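Trainee: The sequence isn't on hand, but the structure is:
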């Protein structure tokens, strides 16, 4: 069986045979969250997509170093070079230190990823912990003549870069179009051209997050952190760079330009981008105000939700679509995913009750080959899931004595189902299938009690009381004790 993996490379706009730089090893860098608010469904998709990729590569015996960063400085409003830092703005609103905001939402991000059965990355660096490395990249770009200083800030000279290198090779953006679209803004800022991007920003007097540098007291540009951290942990060039389609331009395009100048090469051999989750055809995002948090999905506490959905339902819903296709949110689609997952869980729960016979009436080898072929073809999880439901039909036929399987083939078949359902797709089908199971209910309740505890710690009494009161209205009794809160049904 040929198990050669093909991945769609955004850089070449084609599926390419995956050949890592170092045989048997994979360096993977994925852009993680900017931690100034609760994770929503749009954050779950890249996390699950690259969790699937990592699980599959490891199953295929690759040693994977997976680096996923935390952005905790430099990401300004509207993804631009002007305005407030998103985290600093949140800190001012909540009367907290910026790093309190960072820690709180990083912890919550981790909690929700755990519920979605997303494995931890190998390394999770923070931008604020790599200021020196970012300053070194800036010095290199300045020394080579592709950046300039202006009033204490440093900007990448896109026009100069484009004379020597093709700017826009990832996104297909043409610099002439950028010039014509932004000419009216020229001369209105400290940039030579409005499409130049910040490597270092001089901090305004009221700006909370700042570090000393030879240029000014300031902070690094948003794009710079990934260039510096990927180089530190994966080298000047690594195998795969991943992230959401919304990061393709300008974030990833700017990364390529910075790295090409600083290190003499593009940072990654393959670029993978998951597509967006939409609501009514519009991208889900914090900046658009149309997002639904994972907490709201798990509790059903949102006007657009008909009910609560378990973490495994959300994971299955995302895996049912190919990662490069858009995925439109809807209650009907979620409930269909919930029913499909329930069928799969029931079959997996019954698989140990199958009795072996003398002959096999199912092409188990062909079934296995189709499962591998689906994922080897650019992680085609919906096709894999369709094949797994062929396995579900076979399980049900065996239980009804309408099919048979030899003892040797039964063990092989069980192994295939367990590998792809549990190990590769990461579906916790035993304990986490149904939203109404006791285990799932307790997980959700423990999460809510932790949210209430966090609110009390932050002296947010209104939120703490709201969680308690609304749970009581739903029939739950919350009891506070010396070892924390507990719950029980009325």
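Mentor: Received the coordinates, thanks. Please read all numbers here as calculations on a predicted model, not as lab measurements.
Trainee: contacts, neighbours, all on C-alpha from now
Mentor: Fine.
Trainee: Could you check how far the nearest residue to residue 431 once chain neighbours are set aside is from residue 115?
Mentor: Residue nearest to residue 431 in three dimensions, not counting chain neighbours: residue 439, with 6.5 Å by CA to CA, 6 or more residues apart in numbering. Distance of residue 439 to residue 115, given as CA to CA, to the nearest Å: 12 Å.
Trainee: what does residue 28 give?
Mentor: 23 Å.
Trainee: on that earlier part again, residue 439 and residue 115: which has the busier surroundings?
Mentor: residue 115 (20 against 14; other CA atoms under 10 Å).
Trainee: need the contact list for the closest residue to the more buried one other than its chain neighbours.
Mentor: Among residues not flanking residue 115 along the chain, residue 311 sits closest, at 6.0 Å (CA to CA, 6+ apart). For residue 311, the contact set (CA atoms under 8 Å, 6 or more residues apart in numbering) comprises 115-116, 298, 432.
Trainee: for comparison:
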């Protein structure tokens, strides 16, 4: 493989050398949440994955403009412009104004991502804040002959577009098969073609979220917002467009069509999609009863969970799988990730206690190089984690007095941990922020130390075994006593 960052492009279905349109600047657009309910775990995996990508691009020296939208208007229950307005439906259910629903779930979304220690995007535009831009884009698409108005609703003409462009370029589906598998138009249907989708939707009398337009009062279709906002903040052509793989077949396919029909340019150079979540081998979904909200996973308040798991444990679990691979949740897998994460954090906390020697039994540069190589190979976080566990082995070996490390190599080791554990992966030691727990344990360790000095070994052992039963292990060495969770 050539040197440099390679990423898998869903558009070409190949792994390609990443070449930004305007290096060193990178434009990245990721489809954000629809804020009418709590963010689900599948969303979280997507945003954690693109946070990793954002962090690594910045680490690699790129200046990144990361745009992640908030869908807060006009999203119907069906991808093909059918069903009820989800915001109005939720507002009626909770007896709130639609924008109260937006505010409530936007804040909840941000709270969850803060718990996962993700960086905020450069820009987080909302659909309701860009109605004018969406209307202007629809006008251009109509002027270019790829959309038509019918009774106050504007539809995109897929078959006319397909005569000039490849509508299925992202999924490689057969257009004739898609037409054959789409329902016949009813006599009252306003659409000219079976695959046509709405750019602007006429408001019903009961519709609450509505805006004036050249075609009457209505609201934008779901797909047009991303085309309009990505063009405004990243231009007609930009580098990376991302989201969950469930968006590729309809939402992202229609985004490409809208953007090309407007500017005659393919909007994104690289398309990236995260894979789905499964639970004990079955696809995760609310209807199947096996979908977790983040809060349920943290508290363990779900029939399929034996107990709760911390945000960093869940994040570490997600990073142990490549973003394009299926990720299967189970109690056993989460238990294993928790142990692995604690092992890593315990070693990290020993770094400042290592005493450098004149010579070194270890070289850190090959480990760091392997980490860079893995990240350059389509952000292969599982391989990086394997290398970090090799660093963990070195830390424990030196701390136990079974190996030596020089000051120069120790400096490299600390930089490796700082770069990959904290800066790129965005992990943090949750126990380190628990000052009350730290203070109590330090006091208990001092009591045990005094007991040992007074030859009160019964008390010393009672403290050690008692802490061990609570999942806290003490480790004695000539430098003193340390503790870690097991």
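Mentor: The structure has been received and is ready for your questions. Remember, it's a predicted structure, so these values are computed and weren't measured experimentally.
Trainee: buried residues in stretch 238-257 of structure 1?
Mentor: The neighbour-count check on stretch 238-257 of structure 1 (16 or more other CA atoms under 10 Å) flags 238-245, 247-248, 250-257 as buried.
Trainee: Mind telling me what residue 300 of structure 2 corresponds to in structure 1?
Mentor: Aligning on TM-score structural alignment places residue 300 of structure 2 opposite residue 300 in structure 1.
Trainee: From residue 33 of structure 1, how far out is the nearest residue to that match once chain neighbours are set aside?
Mentor: Closest residue to residue 300 of structure 1 apart from its sequence neighbours, by CA to CA, 6+ apart: residue 308 at 3.7 Å. Distance of residue 308 of structure 1 to residue 33 of structure 1, computed by CA to CA: 24 Å.
Trainee: before we move on, what about residue 116 of structure 1?
Mentor: Taking CA to CA, one finds residue 116 of structure 1 at 16 Å from residue 33 of structure 1.
Trainee: Repeat that for residue 42 of structure 1.
Mentor: 10 Å.
Trainee: ditto for residue 74 of structure 1
Mentor: In terms of CA to CA, residue 74 of structure 1 sits 13 Å off from residue 33 of structure 1.
Trainee: and what of residue 136 of structure 1?
Mentor: In terms of CA to CA, residue 136 of structure 1 sits 24 Å off from residue 33 of structure 1.
Trainee: List the contacts of residue 421 of structure 2.
Mentor: Contacts of residue 421 of structure 2 (CA under 8 Å, 6+ apart): 427-428.
Trainee: mind checking what it lines up with in structure 1?
Mentor: In structure 1, residue 421 of structure 2 lands on residue 421 (TM-score structural alignment).
Trainee: Quick check: the gap between its match and residue 382 of structure 1.
Mentor: In this view, residue 421 of structure 1 and residue 382 of structure 1 are 12 Å apart by CA to CA.
Trainee: what's the overlap in contacts for the two?
Mentor: By CA under 8 Å, 6+ apart, no residue touches both residue 421 of structure 1 and residue 382.
Trainee: what's around residue 94 of structure 2, how many residues?
Mentor: Quick note: residue 94 of structure 2 (other CA under 10 Å) scores 12 neighbours.
Trainee: How about residue 23 of structure 1?
Mentor: Residue 23 of structure 1: 9 neighbours (other CA under 10 Å).
Trainee: Helices along the stretch 151-300 of structure 1, start to end?
Mentor: 158-164, 175-182, 224-234, 253-263, 294-299 (DSSP state H, counting those that start in this stretch).
Trainee: and residue 50 of structure 1, which of those helices is closest to it?
Mentor: helix 224-234 (16.1 Å; CA to CA).
Trainee: Need the contact partners of the closest one.
Mentor: 27-29, 31, 65, 67, 69, 125, 127, 130, 133-134, 137, 199, 236-237, 255, 258-259, 267.
Trainee: In PyMOL, how would I select just the buried ones from the residues you listed?
Mentor: A single PyMOL command selects the buried members of those (16+ other CA under 10 Å):
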select buried, resi 27+28+29+31+65+67+69+125+127+133+134+137+199+236+237+255+258+259+267
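Trainee: follow-up on the earlier one: for residue 74 and residue 33 of structure 1, indicate the residue with more neighbours.
Mentor: For residue 74 of structure 1 versus residue 33, neighbours defined as other CA under 10 Å are more numerous around residue 74 (31 against 19).
Trainee: can you pull the contacts of the aligned partner of the more buried one in structure 2?
Mentor: Aligned counterpart of residue 74 of structure 1 in structure 2: residue 74 (TM-score structural alignment). Taking CA under 8 Å, 6+ apart as the criterion, residue 74 of structure 2 is in contact with 85-87, 209, 219-222.
Trainee: just checking, which of the residues you listed belong to strands?
Mentor: 219-220 (DSSP state E).
Trainee: Give the equivalent position in structure 1 for residue 94 of structure 2.
Mentor: So residue 94 of structure 2 corresponds to residue 94, using TM-score structural alignment.
Trainee: With residue 29 of structure 1 as the reference, measure out to the closest residue to residue 327 of structure 1 other than its chain neighbours.
Mentor: Nearest residue to residue 327 of structure 1, sequence neighbours excluded (CA to CA, 6+ apart): residue 277, at 4.8 Å. Distance from residue 277 of structure 1 to residue 29 of structure 1, counting by CA to CA: 21 Å.
Trainee: Could you pull out the strands in the stretch 251-400 of structure 2 for me?
Mentor: Along the stretch 251-400 of structure 2, counting by DSSP state E, counting those that start in this stretch, strands occupy 268-274, 277-279, 282-283, 327-329.
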